[in-house]
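**Student:** with the input below, show me the fold.
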Amino acid sequence: MKQAEIRELRNEQDFKEFYLKNAPATFCEECNNITYVHGNGFLEIAKLEDLKKGQKPVEGKQTRRNFYSIILLTEGEIKESIGHKLYHFLPGTLYFIGENQLHAIERWSDNIKGVFCMFDADYFLLCIKHQIKLNQFPFFQANQEPFIKLSEREILMMEHLFWKLNSEKCQKTTFNDDLLTRMFLNVILLESERIYNKQASADAFSLSRKDQLAAQFQLLVNQHFMEKKQVADYAELLHIHPNHLNDVIKEVTGFPASHFIQKQLIQEAKSRLIQTSDTVSMIAMDLNFTDDSYFGRFFKKQTGVTPLQYRKNHKH
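**Tutor:** Just a heads-up that it's a prediction; the model follows:
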């Protein structure tokens, strides 16, 4: 049986081209658009009913998004596959699609209403100093359920927070104004986590053995990436052969195991370059690189710019 093609969506432009017939430059007509330098990340907010009107026939087509999505459903019904599980969402649901998560829309009802929000890791990176890491939120973890059910009061609260997020995004005229937008995004995620933890069930979330291994690997990378930089290090922790680990991670996520170690290192380096005044040498030392030049080559290979250029481009 032929395996279904999985389309990689790198950014908001890929999303619009894949899902929408005539995608607007921005989903908000009132936005004062700021031109971002490459690598500053993106945030887009849209009404579900507007997306439904312009939707292409994408039912059942699998994607991996290189960004994060939060969806608030207030009316109608949604069926989507997230990972290898089919979900049927009803009004009053807030659900989440993590970065690089396998995903497919199966059905959106015609009467759908709500809010769709997507953003990438670089955008969130600038939210707040020493912020929680995105992959530490339970609803973005592959071994946790990706949704919460909201009470009427919580629905109203989330609608208001999304309205404030969009309002601040539309009114921004400088990069400093944009910091407030990022902080509202942070508030939405923290409130979602509070509700999620309150609802946490004792029932174990069912995953296949390969998905469990991929989830365990990613959690270990989150914990040990600063001192353990080789796939073999994690294979040893998981008591399996490095080749087997790499094969499973590639099959489940579409990326080799080394991708997740390098990505975590780059995110930490970016965070420190933006949020601290530490020298490049200090950052390289903290991340356990053998010397500054090796760290500089590694950073430029992953981002296209040197650490100092990245800091200059992103400091406000």
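
**Student:** can we go C-alpha only for contacts and neighbour counts from here?
**Tutor:** Fine.

**Student:** OK, contacts around the spatially most central residue of the chain?
**Tutor:** The chain has Tyr68 as the residue nearest its centroid, 2.9 Å off, counting by C-alpha atoms, centre = their mean. Tyr68 makes contact with Phe96, Ile97, Gly98, Glu99, Met118, Phe119, Asp120, Ala121 under the criterion C-alpha atoms under 8 Å, 6 or more residues apart in numbering.

**Student:** name the SS class of Asp233, please.
**Tutor:** Per DSSP: H, G, I helix; E, B strand; the rest coil, the secondary structure class of Asp233 is helix.

**Student:** past the helix or strand where Arg182 lies, which element shows up next along the chain?
**Tutor:** Following DSSP states H and E, one finds Arg182 within helix 175-199. Sequence-wise, the next helix or strand downstream of helix 175-199 (DSSP H and E) is helix 209-224.

**Student:** how about this one, so we can line them up?
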Amino acid sequence: MFLDNIPVHNLDETDFFVVERIENCAPLNFQGSHRHNFYELQFFTETGTNESHSIDFVEYPLQANQLYLLRPGQVHTLKLKDQKGFLFAINPDYFERLCLHIERYADHTFPNMLLLPEKEIFAVRQIVHLIYCEHEGLHRKSLLNSYMHALITHLLLLYTDTRINQDIRVGKVLSLIDKHYINERTTDFYAREVNLSNKRMNELTKKAVGHTVKQLIDQRLLLEAKRMISSGASSFKEIAFSLGFSEASYFTRFFKEQSGCTPEQFRSLLKKDLS
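**Tutor:** Coordinates of the predicted model:
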């Protein structure tokens, strides 16, 4: 199918991470949409006016001193223009091992986006500069590992400081949704798992992320549906059944209610983007 030509950027398994300057990247690698088989940490030090990129079909504005984390399998679109900064392609196993060294870390808590406070810009830029110089120079793995550990630790703790008042049970709910969203669609299941009433759990998730549990489940289902459509490997009927819908028509209705377009219309939009 036509969407099979969405490229997947791969990282050699022998590399625990690779770093390059955004302004030195080959434009051909960013034509249309693409995916990664690794974590990609993007650090924009400079951007032009009104620039943006798309992650999982949602458009995000770009600005200087902003970081984005792309997870493996996410669909990404970025038109290289006036952006400057650094791209880190990080082996998934290595990234997750690094993060386990941070107390109370869970994957979903790492920020999708982080705008550096003014007082943190110098420190983060210095660490990134050390990593890049060592990567391009002597490439001593012990130093690269230490520098990368320092960077991830700094970013995680910086983010944690901004979320210090978030109830830890919200993180568990988000993790449970990511694991069970296909088979467990009711709020009751998640409330039982975290020993909360439905009302209290929804109060906590709305305060933390702006959505009820039901809304979060629907968002996760829609995201997976969009990813499967973009891969071009399955029919709409196959996607519907794999996501737990008993009828393809139910899936089509759900998709339109959540996204404003039918699966067919969404696929046409993707085809237009790739043409």
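
**Student:** how close are the two chains, by TM-score?
**Tutor:** The TM-score (TM-score structural alignment, normalised by the length of structure 2) is 0.54; 194 aligned residues with a C-alpha RMSD of 4.4 Å.

**Student:** farthest pair in the contacts of Tyr68 of structure 1?
**Tutor:** Phe96 and Ala121 (14.4 Å; C-alpha to C-alpha).

**Student:** aligned to Ser192 of structure 1, what sits in structure 2?
**Tutor:** Aligned by TM-score structural alignment, Ser192 of structure 1 pairs with Leu155 of structure 2.

**Student:** burial count for that match?
**Tutor:** 18 (other C-alpha atoms under 10 Å).

**Student:** go on, the one 10 residues further on?
**Tutor:** Applying the criterion other C-alpha under 10 Å, we find 9 residues in the vicinity of Asn165 of structure 2.

**Student:** mind listing the helices for structure 1?
**Tutor:** In structure 1, the helices defined using DSSP state H lie at 12-19, 48-53, 121-125, 152-171, 175-199, 209-224, 231-238, 242-253, 257-275, 280-286, 292-303, 307-314.

**Student:** Gln136 of structure 1: which of those helices is closest?
**Tutor:** Nearest of the helices of structure 1 (C-alpha to C-alpha): helix 209-224, 8.2 Å.

**Student:** contacts only, for the counterpart of Ile127 of structure 2 in structure 1.
**Tutor:** In structure 1, the residue matched to Ile127 of structure 2 (TM-score structural alignment) is Leu161. Residues counted as contacts of Leu161 of structure 1 (C-alpha under 8 Å, 6+ apart) are Phe184, Ile188.

**Student:** equivalent analysis for Phe86 of structure 2, please.
**Tutor:** Phe86 of structure 2 makes contacts with Val19, Glu20, Arg21, Ile22, Gln42, Phe43, Phe44, Thr45, as judged by C-alpha under 8 Å, 6+ apart.

**Student:** 7 Å - rerun?
**Tutor:** Taking C-alpha atoms under 7 Å, 6 or more residues apart in numbering, we find Phe86 of structure 2 in contact with Val19, Glu20, Arg21, Ile22, Gln42, Phe43, Phe44.

**Student:** quick one: which of the residues you listed is nearest Ser268 of structure 2?
**Tutor:** The closest of the contacts of Phe86 of structure 2 to Ser268 of structure 2 turns out to be Gln42 (C-alpha to C-alpha; 29.0 Å).

**Student:** what is the neighbour count of the counterpart of the closest one in structure 1?
**Tutor:** Matched across to structure 1, Gln42 of structure 2 falls on Ile71, judged by TM-score structural alignment. Residues near Ile71 of structure 1, counting by other C-alpha under 10 Å, number 20.

**Student:** wait, isn't Ile71 of structure 1 in contact with Thr93?
**Tutor:** No: applying C-alpha atoms under 7 Å, one finds Ile71 of structure 1 not in contact with Thr93, separated by 8.2 Å.

**Student:** residues near His84 of structure 1, how many?
**Tutor:** 14.

**Student:** buried residues in stretch 144-163 of structure 2, which are they?
**Tutor:** Buried residues in stretch 144-163 of structure 2, counted by 16 or more other C-alpha atoms under 10 Å: 144-145, 147-157, 159-160.

**Student:** does Arg311 of structure 1 really touch Leu273, like I thought?
**Tutor:** Yes: taking contacts as C-alpha under 7 Å, Arg311 of structure 1 lies within contact range of Leu273: 5.5 Å.

**Student:** please check the contacts of Phe86 of structure 2 and keep the buried ones.
**Tutor:** So, by 16+ other C-alpha under 10 Å, the buried ones in the contacts of Phe86 of structure 2 are Val19, Arg21, Ile22, Gln42, Phe43, Phe44.

**Student:** if we can go back for a sec, now the contacts of Tyr68 of structure 1 as JSON lines including distance to Gln171 of structure 1?
**Tutor:** Converted to JSON lines, the contacts of Tyr68 of structure 1 look like this (distance: C-alpha to C-alpha, whole Å):
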{"residue": "Phe96", "distance to Gln171 of structure 1": "26"}
{"residue": "Ile97", "distance to Gln171 of structure 1": "27"}
{"residue": "Gly98", "distance to Gln171 of structure 1": "28"}
{"residue": "Glu99", "distance to Gln171 of structure 1": "28"}
{"residue": "Met118", "distance to Gln171 of structure 1": "18"}
{"residue": "Phe119", "distance to Gln171 of structure 1": "18"}
{"residue": "Asp120", "distance to Gln171 of structure 1": "21"}
{"residue": "Ala121", "distance to Gln171 of structure 1": "22"}
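
**Student:** kind regards, and thank you for your time.
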